[in-house]
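Visitor: Coordinates for the following, if possible.
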Amino acid sequence: MFTIIFLEFIRSGTIKSFSTCRNGRWASHGAARHKKEAVNTLYTTGIKLRWVLCKSVNRGILQTQSKRRGYYGCDRSSESAKQIFCTGSGYIYFNRKRFRCICPVFGFTKRLILVTHIQHQQLDFKKWDALILRTPDADPFLLSSWLNVAAPGWSALVANDYEAVFPVFSAKKMLWSFFDLPNFIQKIGIYGAEGFEKEFASQLHALHTSIDFICYVTDSVLGDTHIENRPRRHQLLQLKEGVRFPTKVWGRNIRKAEAAALTEITAVPADIFVQALKHELIERGRPYAEKDYQKLLRLAKESSAAGYGFIEGIKDETGTFTCGQFYLYITGKIYLVACFSNEKAREHSLLHYLLYKIIQQKYEQDTTMRVHFGGSNIPVIADFNKNFGATDEEFVLVYKNNLPFLLRLVKHA
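Guide: Have a look, this model is predicted:
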């Protein structure tokens, strides 16, 4: 059980209004013409609080009173706190930058962090994208323009003022709730500043308890010990020593492509790429649903128009595309979304050659680049990725299935 208190301030320094939420019920409180001073340091006796109420503003100090004994007093600062969050454990978090909670009795300090589940309509996409672009391990498929197509209505856990984020893909269908990783999004994790793992893990655990079906890949540090965690691996290539693919397979395949004189790389139109991929997947018996091909086509067109998506391929002597690869690239990171190849491309190892040349070209422009192959637990795909020197990176599949028996037959990991 917890209460959230929202405070709104106007520029003159008076409290405009505040609202409280207890057990999902909101109550709004009118304007209070009191001077405010924003929050910097909180003083507490260390008593665990079940919930807090806004008490008064006294001499520029905002105070909150617990239903039990003891209260929190808020000292003066130039920063303004718009949200106060008190959990059942007695910790208080703020939506501003990191504050300290000081206990004069026991003499300890605790960093104050607010992790909020923000719904899609309230997300600040500019702040989101700025964070993704500057975070080294954040892949291009986490940009808001990609997520808006791949997972309409997505939400996020946000620490403070977008210091760190974790994307959430939850939805309600009929009587059941789902948190399922959408197609074309490989994995999710905490992106941004470090040191928020415990707070995000706690919020995720609380979120998991209310969801019937959960299936997403994340970092092992965020695995929920209360539900099933299955090992997963992706392949990543760190180009610390330049474009050097130190395997015999690589050299042999490059020479095969060069011997066949099939080395001219050209852009592939998005509709041709999706149609060729669809044809190959149907042949292999692993097709997407029709709506997913349409989604992939839209993703390809919109990411290309935005400047971070591109599709390259190799034609044969008749002008037919033998293979194609769809990439996302932002500074420091390149991600292989999908690829197709026909019999001639497989005969002459053109996918190997194409990937090598694309990475080589990008590396000349960006020596900090790392390559995310998407990865797989299927040995033949993992081996293909490792031919280029990629190594495994371990993750976990967080899984829970409390759906009715008949639904579990068709909806599973």
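
Visitor: For the rest of this, base every contact and every neighbour count on C-alpha atoms.
Guide: Noted.

Visitor: Tell me if Pro167 really is in a helix.
Guide: No. Under DSSP: H, G, I helix; E, B strand; the rest coil, Pro167 sits outside any helix and is assigned strand.

Visitor: what's it in contact with, if anything?
Guide: 154-157, 188-189 (CA atoms under 8 Å, 6 or more residues apart in numbering).

Visitor: What of Ser220?
Guide: Ser220 neighbours (CA under 8 Å, 6+ apart): 394-396.

Visitor: If we use 10 Å, what do you get?
Guide: 189, 229-232, 394-398 (CA atoms under 10 Å, 6 or more residues apart in numbering).

Visitor: Gly73 too?
Guide: Counted by CA under 10 Å, 6+ apart, Gly73 has contacts 39, 41-44, 57-58, 61-65.

Visitor: State the three-state secondary structure for it.
Guide: Applying three-state DSSP: Gly73 is strand.

Visitor: what do you get for Glu317?
Guide: coil.

Visitor: ok, the closest residue to Val398 other than its chain neighbours - how many residues close by?
Guide: Distances taken as CA to CA, 6 or more residues apart in numbering put Asn229 closest to Val398, at 4.8 Å, once the chain neighbours are dropped. For Asn229, the count of nearby residues is 20 (other CA atoms under 10 Å).

Visitor: Over to the residue lying closest to Leu222 once chain neighbours are set aside. Which of the three states is it?
Guide: Closest residue in space to Leu222, ignoring its immediate chain neighbours: Ala201 at 5.5 Å, by CA to CA, 6+ apart. Taken by three-state DSSP, the conformation at Ala201 corresponds to helix.

Visitor: can you check Glu364 too?
Guide: Glu364 is classified as helix under three-state DSSP.

Visitor: List the buried residues in stretch 55-65.
Guide: 57, 60-65 (16 or more other CA atoms under 10 Å).

Visitor: Spell out which two among the residues you listed are the most distant pair, please.
Guide: Across the buried residues of stretch 55-65, no pair lies farther apart than Gly60 and Gln65, at 16.1 Å, counting by CA to CA.

Visitor: thinking again about what came up before, mind listing what the residue nearest to Val398 touches?
Guide: Asn229 touches 215-218, 220, 223, 395-400, counting by CA under 10 Å, 6+ apart.

Visitor: go again using 8 Å as the cut-off
Guide: Contacts of Asn229 by CA under 8 Å, 6+ apart are 223, 396-399.

Visitor: Could you do Thr322 as well?
Guide: 313-316, 341-345.

Visitor: to compare against the first, here's another:
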Amino acid sequence: MIKRLKYDEIDFVKYQKSLSEACQLSDFARKDFLNIVAGKNWGLLIYKDYEAVMPIAWSSNFGIKIIQMPALCHQLGIFSKVDDPEVNLSFFEFLKKNFAISFYAFNKDNGFPVDTQKKKSYLLPKNNYEDVKKKYHIHRRRNVRHTEDIQTNAEFNNKIDFNTHVEDFFLQNVRGIDKMPLKKVYWNTVMKLIETGLMETFTVKYKGNIQSFVAMYCGEETDYLSMFINSSQLENKNLPSIAIDYQLQKCIEEKSFDFMGSNVPSVASFNERFGAKEYFFSIISHQKLNIISKIIKLVFTKNR
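Guide: Prediction:
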């Protein structure tokens, strides 16, 4: 019922047709996006003749493939004309049975007939900016005011000169990524997405110094806050709020805005104060010990 296809085996005409007819948002499943963030280290699980498709990506360690989400890829999952929880479960079980999985995120429109691990994100549906702003928490409305200080000292740069200074700010202040080689992978990925028109960025300077770096992945119906990097020594504590408000003024009437979620309470609170509503999507997440155990089991089964 479920079949695995390597990258070179994919019929990309059929794949694109499946995505274009899908009832789920497929922004992160696009071939051009996945080619940038995963190279050819991705493939497909398909149901029947591309009636439903599920892109998967992996990293290779000592020749062993481990399923994980590529850099800046928020959600993948199953794409089909009608979301069928039973078919989704077949994909879910096939993935768990046949692969060692570090982390895989389904999309928010995938339903399952069983309980699954969940992760949350925050979404602002598209609307008139003034109506969106009315739903800000009272403290957030106060935070985003352009005071005389902000008008005098803050500078928003939509056309960034990607010189060493900007890259240094990125590498020094990006959080959640410990190792420098991985930080550079993210930086290079951002640069490639910008070059292909899939990502827009801007910086916020204060008194001539970069304080915030914002990178938005441009989906068809939604913009995604892919990277939001603030200085570890902010000179004005309101600048992160002002940066997001600045982006919402530009996009919220045309597209929804996805904060791309966080389980960190302070980040969740930051998102909620813009009036964003939480939503949940299914994931598979395993610790290193479980991954090693699964690899041993797969190798043993293969060699029997």
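
Visitor: And Asp392 of the first structure, what's its match in the second structure?
Guide: Counting by TM-score structural alignment, Asp392 of the first structure corresponds to Glu278 in the second structure.

Visitor: same thing with Gln235 of the first structure?
Guide: Match for Gln235 of the first structure (TM-score structural alignment): Tyr122.

Visitor: Check the mean deviation of the host helix or strand of that match from the first structure.
Guide: In this assignment (DSSP states H and E), Tyr122 of the second structure forms part of strand 117-124. In this overlay with the first structure, the average offset of strand 117-124 of the second structure from its partner residues is 1.7 Å by mean CA distance after the TM-score superposition for the first structure.

Visitor: Just the buried positions in the helix or strand just after that strand, please.
Guide: Going down the chain from strand 117-124 of the second structure, the next helix or strand is helix 129-134, by DSSP H and E. Neighbour-count burial for helix 129-134 of the second structure flags 129, 132-133 (criterion: 16+ other CA under 10 Å).

Visitor: again with stretch 77-87 of the second structure
Guide: 77-80, 83-84, 87.

Visitor: do the same with stretch 334-346 of the first structure
Guide: Buried residues in stretch 334-346 of the first structure (16+ other CA under 10 Å): 334-342, 345.

Visitor: Between the residues you listed, which sits nearest Leu277 of the first structure?
Guide: After measuring those against Leu277 of the first structure - CA to CA - the closest member comes out as Phe340, at 5.1 Å.

Visitor: And the match of Asp392 of the first structure, how far from Lys119 of the second structure?
Guide: 10 Å (CA to CA, to the nearest Å).

Visitor: that older thread, nearest spatial neighbour of the match of Gln235 of the first structure, skipping sequence neighbours?
Guide: Tyr122 of the second structure's closest residue in space is Glu278 (CA to CA, 6+ apart), at 4.4 Å.

Visitor: Tell me how far the one you found lies from Ala268 of the second structure.
Guide: Computed as CA to CA, the Glu278 of the second structure to Ala268 of the second structure distance reads 9 Å.

Visitor: pretty sure Ala276 of the first structure belongs to a strand, no?
Guide: No. If the criterion is three-state DSSP, then Ala276 of the first structure is helix and not within a strand.

Visitor: Would you reformat the buried residues of stretch 77-87 of the second structure as TSV and include secondary structure and distance to Trp187 of the second structure?
Guide: What follows is those, written out as TSV (DSSP: H, G, I helix; E, B strand; the rest coil; distance: CA to CA, whole Å):
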residue	secondary structure	distance to Trp187 of the second structure
Gly77	coil	25
Ile78	coil	28
Phe79	strand	29
Ser80	strand	33
Asp83	coil	35
Asp84	coil	37
Val87	helix	37
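
Visitor: Just put those in a markdown table and tack on distance to Asn188 of the second structure.
Guide: Below are these laid out as a markdown table (distance: CA to CA, whole Å):
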| residue | distance to Asn188 of the second structure |
| --- | --- |
| Gly77 | 25 |
| Ile78 | 28 |
| Phe79 | 28 |
| Ser80 | 32 |
| Asp83 | 35 |
| Asp84 | 37 |
| Val87 | 37 |
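
Visitor: Which single one of those is nearest to Ala154 of the second structure?
Guide: Nearest member of the buried residues of stretch 77-87 of the second structure to Ala154 of the second structure, counting by CA to CA, is Gly77, at 40.4 Å.

Visitor: residue in the first structure matching that closest one?
Guide: Using TM-score structural alignment, Gly77 of the second structure sits opposite Gly189 in the first structure.

Visitor: Then Phe156 of the second structure?
Guide: Checking TM-score structural alignment: Phe156 of the second structure goes with Ile265.

Visitor: The second structure: strands as residue ranges?
Guide: Secondary structure of the second structure by DSSP state E: the strands cover 2-5, 42-47, 52-61, 64-67, 79-80, 100-101, 103-105, 117-124, 154-157, 199-206, 209-218, 222-230, 256-258, 277-285.

Visitor: Deepest in the core, which of those is it.
Guide: A comparison of the strands of the second structure by mean neighbour count, using mean count of other CA atoms under 10 Å, puts strand 79-80 on top with a mean of 26.

Visitor: once aligned to the first structure, how far is it on average?
Guide: Mean for strand 79-80 of the second structure is 3.3 Å (mean CA distance after the TM-score superposition for the first structure).

Visitor: what helices or strands is that strand leaning on?
Guide: Here strand 79-80 of the second structure touches helix 12-21, strand 52-61, going by 3 or more CA pairs under 8 Å, 6 or more residues apart in numbering; DSSP states H and E.

Visitor: what do you get if the cut-off is 6 Å, keeping everything else the same?
Guide: strand 52-61 (3 or more CA pairs under 6 Å, 6 or more residues apart in numbering; DSSP states H and E).

Visitor: and the angle from the strand it packs on to helix 12-21?
Guide: 120 degrees (axes from the mean of the first three to the mean of the last three CA atoms, to 10 degrees).

Visitor: any idea how far the residue nearest the centre of the second structure lies from Glu21 of the second structure?
Guide: Centroid-nearest residue in the second structure: His74, 2.6 Å away (criterion: CA atoms, centre = their mean). From His74 of the second structure across to Glu21 of the second structure, the span is 21 Å (CA to CA).
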